[in-house]
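Visitor: coords please:
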Amino acid sequence: MSTTLEGAPPSGSPAPVHRGRWIDDWRPEDAAFWSRTGATIARRNLIFSILTEHIGFSVWSLWSVLVLFLGPRYHVDPAGKFVLTMVPAVVGSVLRLPYTFAVAKFGGRNWTVFSALLLVVPCILTAVVLKPGVSYSTLLVVAAVAGVGGGNFASSMANINYYYPQRLKGWALGLNAGGGNLGVAFVQIAGLIVLETAGAAHPRLILAVYIPLIVLSVTGAALFMNNLSSAKNDKRAMRDVCRDRHSWIMSLLYIGTFGSFIGFGFAFGQVLQVQFKADFATPAKAAHLTFLGPLLGSLIRPVGGVLADRYGGARVTFVNFVAMVVSATIVLLASLQNSLPLFLVGFMALFIFSGIGNGSTYKMIPAIFRAKSSLLVAQGMSEPASEQEARRLSCALIGLAGAIGAFGGALVNLAFRQSFLTYKSGNAAYIAFIAFYTVCFIVTWFVYLRPSPKRLEGV
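Guide: Predicted structure coming up:
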């Protein structure tokens, strides 16, 4: 509940009410308030939110780079390396739900400072233990701690969602998500530079880059971000959204899009080294390509949202999953023929379509609850109350789907591990991806596109 300060501007004023770093009167839907001061404050918070989330993604995907440095002296086989990239994905997915609620409980600025400072821990631990002779169990524990970077996305998105008016939420959240996703590509570029300049014996140089960046992001968040008193947790919303079948359907689809993006981002370099040993005899050769997929997937994510606005989220998601089936089939054929060029074409397509799907599935979530709100109006609920209900459930589902979707990254790495361990190739994993994407486009059509009197319009 907002508080009023003595001598503060009244409720209709275009000026926000400050109490230190807390803002007690925040009205983004008020045009005068927004144009005078709201937009400037929101933009400043968005900038530092993107910076901290970007670094969070980099730390989360740190081990997708570090496994390229684990030569024979570390005594870690390919199956073990896939587990090292899988563990942070699992931890990050679990942390996304509590991180979503942390913003309203502790304040957006306060939690951003704390969660960004927490990123120093896995970096320091890695710098201390990463040397030949370290036990595999120690590496697993340190890799798990890197999972804290995966939670930053949820808290960052929840925080920025409070700042922007409805008409600008899509743009702001898309920019925030895309900037964060780029962290996967940038840490891999950092790894490439270290491999090319210092060699595989010096993985700590990557940490020497990121520790100062973390300190910079913490300082910026502390000095320039704000807390909003109006940010409140609605625990009933999460309970209510878990009872809605669309929540689990959208979570399934988000496993297919974001789970693929983050899972492939973690595993791609390792897949290249194992699948095409002759072409990628050194880690540096694999690192030349590993960043391209995450970079393309991140940059194209907003396109999925734009296409969904124009053609409908369900239509774009349906076509996108069909394209992912085709792309995964190309990867499978390339693997069977041992064709590296065709393999790269198929995998880059998978990254691109997973990025587009990230945007289109996120656009489907508010559309689903808007469509359901019209049914509530027909049943007698007032239009403002139905719109508020739609926003309440949409926010909860974005948090839930984000957490479940991130777990898909662990499933991707598990599929690769089992495939290479059992069949000495990735073919079984590619077949599993084809089957899963087929399920996703069938479910999308059956629930959201199939002619039916029960179909939700406008999704």
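Visitor: only C-alpha atoms for contact and neighbour calcs from this point on.
Guide: Fine.
Visitor: can you map out the strands along the stretch 351-459 of the chain?
Guide: For the stretch 351-459 of the chain, no strands are identified by DSSP state E, counting those that start in this stretch.
Visitor: and the gap between Tyr362 and Tyr437?
Guide: Look at Tyr362 and Tyr437: by Cα to Cα, to the nearest Å, they are 17 Å apart.
Visitor: Count the residues that sit near Asn427.
Guide: For Asn427, the count of nearby residues is 20 (other Cα atoms under 10 Å).
Visitor: Surely it touches Ile330?
Guide: No - applying Cα atoms under 8 Å as the test, Asn427 and Ile330 come out as separate, 11.3 Å apart.
Visitor: isn't Gly174 right up against Pro302?
Guide: Yes - counting by Cα under 8 Å, Gly174 does reach Pro302; the two are 6.0 Å apart.
Visitor: buried ones in whichever strand or helix holds Arg167?
Guide: Assessed by DSSP states H and E, Arg167 sits inside helix 166-197. If you call a residue buried by 16 or more other Cα atoms under 10 Å, then helix 166-197 has these buried ones: 170, 172-195.
Visitor: cool, and stretch 117-136?
Guide: 117-123, 125-127, 130-131.
Visitor: Identify, from those, the entry nearest to Asn358.
Guide: Nearest to Asn358, judged by Cα to Cα, of these is Leu119 at 25.0 Å.
Visitor: one more, for comparison:
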Amino acid sequence: MTGTTAPRKGGRWIERWDPEDETFWKETGERVARRNLVYSVLSEHIGFSIWSLWSVMVLFMGPEYGIDPAGKFFLIATATLVGALVRVPYTFAVARFGGRNWTVFSALLLLAPTVAAMLVMEPGTSYGTFLAVAALTGVGGGNFASSMTNINAFFPLRKKGWALGLNAGGGNIGVPVVQLAGLLVIATAGAGHPRLLLAVYIPLVVVAAALALARMDNLAPVRNDTGAVREAVGDAHTWIMAFLYIGTFGSFIGYSFAFGLVLQTQFGRTPLQAASLTFIGPLLGSLIRPVGGALADRFGGARITLGTFVAMAAATGVVVFASQRHSLEVFLVGFVALFVLSGLGNGSTYKMIPGIFQAKALARGMSGEAAAAYGRRLSGAAMGLIGAVGALGGLGINLVFREAFLTSGSGTAAFVTFLGFYALCCAVTWAVYLRRPAAATVPAAGVEAKPQLTSV
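Guide: Below you'll find the predicted structure:
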């Protein structure tokens, strides 16, 4: 990626960046890209922990807080909503301020919800205050969008599945880590000491910001491209991929936030019992996300994504059966499988995005660096929108759970709804990206002779 604009002043700006150039990549690019990836993962990891903070805080909120299960679901839904909405401006902030600079600022911004939660987390605080503080944690959800946009610019297309999967997976692990930390506090100090958990994260936020300041770089050639944004918004593939990302990431974050409450509300688990189980699914789903990206690099993102949705529908069927029979053991098997599969799908869907737009470039007669540059422009612009819409899926999951428990006291109806949605995701993936007649409309990235979209 090369730029002809005036150099930017100060603050570790890299003026020339061309990862598709093999010589540049081997001599300079790979080392710099990997270093930025490491500290991007750390900052995003802390961001996810803060975003999912209220999935843990509600486990500390016993009867003395006077908030019913529906109210708790709405608290975590509020955090999900704000986290989804701020992803759009966070995406464009990277080009405006620089990846390193924005990582530092966005990391320090995490102090606001963490300190605020420490101040208000006690019985007697009004529900409106809890809602406002839960909304503040949404800034942690924005870190994902800026981090993914930044790392997307550092790596060549052939490495994006692995790099984006590792970046996102390392960030996603922030969810089970904060849940494990909450478990440790509940197990050792009891459910009456939520401030101990918050006290741990304040210095971690400062460390993440300091390391980003010292070790990350800004890419000067990365500029906001209003033309690319308009083109991405007007491209049907942006919204199709956003819909599919609702099914993968929306499921992951929605289930991560709701898991503990479902165990408490439907299966009568104590806070300690719920906390001892909630981290397992998010942890496995996070760890396997890079595998989804790597499998997509090798076999094609659309194939892996379709297989993932088919398996998610089957796992949801298991959860519906277990929910009806009130079998905790079977429920856990099906629910943890949903986490693992959503993690795989997260990696494969994000790999599809740059591949789709480079494939469109090939279909227009571009080749080489011109096609790669077009793919980077459009995929960078689309990622923020796709990430934001996908995160709204988490809001939908929590609202559906809230309604199900309000009306029936059980999550069964919610899982039936999710089963129907996964079936629709299967149909869309097959019809748009795998059905043979459609393959000719957009050649696959990286295939020379009679390319097909299944390689996307």
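Visitor: And the TM-score between these chains?
Guide: Here the TM-score for the pair of chains, by TM-score structural alignment, normalised by the length of the second structure, is 0.93; 442 aligned residues with a Cα RMSD of 1.9 Å.
Visitor: sorry, back to before: let me see the residues that make contact with the helix or strand just after the helix holding Arg167 of the first structure.
Guide: Using DSSP H and E, the helix or strand that follows helix 166-197 of the first structure towards the C-terminus is helix 204-224. Contacts to helix 204-224 of the first structure, defined as Cα atoms under 8 Å, 6 or more residues apart in numbering, come from residues 44-45, 48-49, 51-52, 55, 109-110, 112-114, 116-117, 119-120, 123-124, 126-127, 130, 187, 190-191, 194.
Visitor: can you tell me which residue in the first structure aligns to Arg31 of the second structure?
Guide: When the first structure is aligned by TM-score structural alignment, Arg31 of the second structure is paired with Thr40.
Visitor: For Gly178 of the first structure, see how far away its match is.
Guide: 21 Å.
Visitor: ok, now Met238 of the first structure?
Guide: For Met238 of the first structure relative to Gly178 of the first structure (Cα to Cα), the value is 25 Å.
Visitor: before we move on, what about Pro203 of the first structure?
Guide: 27 Å.
Visitor: aligned partner of Gly311 of the first structure in the second structure?
Guide: Not Gly; residue 311 of the first structure is Tyr. Aligning on TM-score structural alignment places Tyr311 of the first structure opposite Phe299 in the second structure.
Visitor: What is the burial count for its match?
Guide: Neighbours of Phe299 of the second structure (other Cα under 10 Å): 14.
Visitor: What range does the helix holding Arg167 of the first structure cover in the second structure?
Guide: Mapped onto the second structure using TM-score structural alignment, helix 166-197 of the first structure covers residues 157-188.
Visitor: Contacts only, for the residue nearest to Arg158 of the second structure when sequence neighbours are not counted.
Guide: Excluding its sequence neighbours, the residue lying closest to Arg158 of the second structure (Cα to Cα, 6 or more residues apart in numbering) is Asp297, at 7.3 Å. Residues in contact with Asp297 of the second structure (Cα under 8 Å, 6+ apart) are 158-159, 161-162, 351.
Visitor: What are the boundaries of the helices in the stretch 251-400 of the second structure?
Guide: For the stretch 251-400 of the second structure, helices defined by DSSP state H, counting those that start in this stretch occupy the ranges 251-267, 271-278, 280-287, 289-299, 301-325, 328-363, 368-408.
Visitor: So which of the ones you listed is the most surrounded?
Guide: Ranked by mean neighbour count under mean count of other Cα atoms under 10 Å, the helices of the stretch 251-400 of the second structure are led by helix 328-363, which reaches a mean of 26.
Visitor: which residues of the first structure does that helix align to?
Guide: Using TM-score structural alignment, helix 328-363 of the second structure pairs with 340-375 in the first structure.
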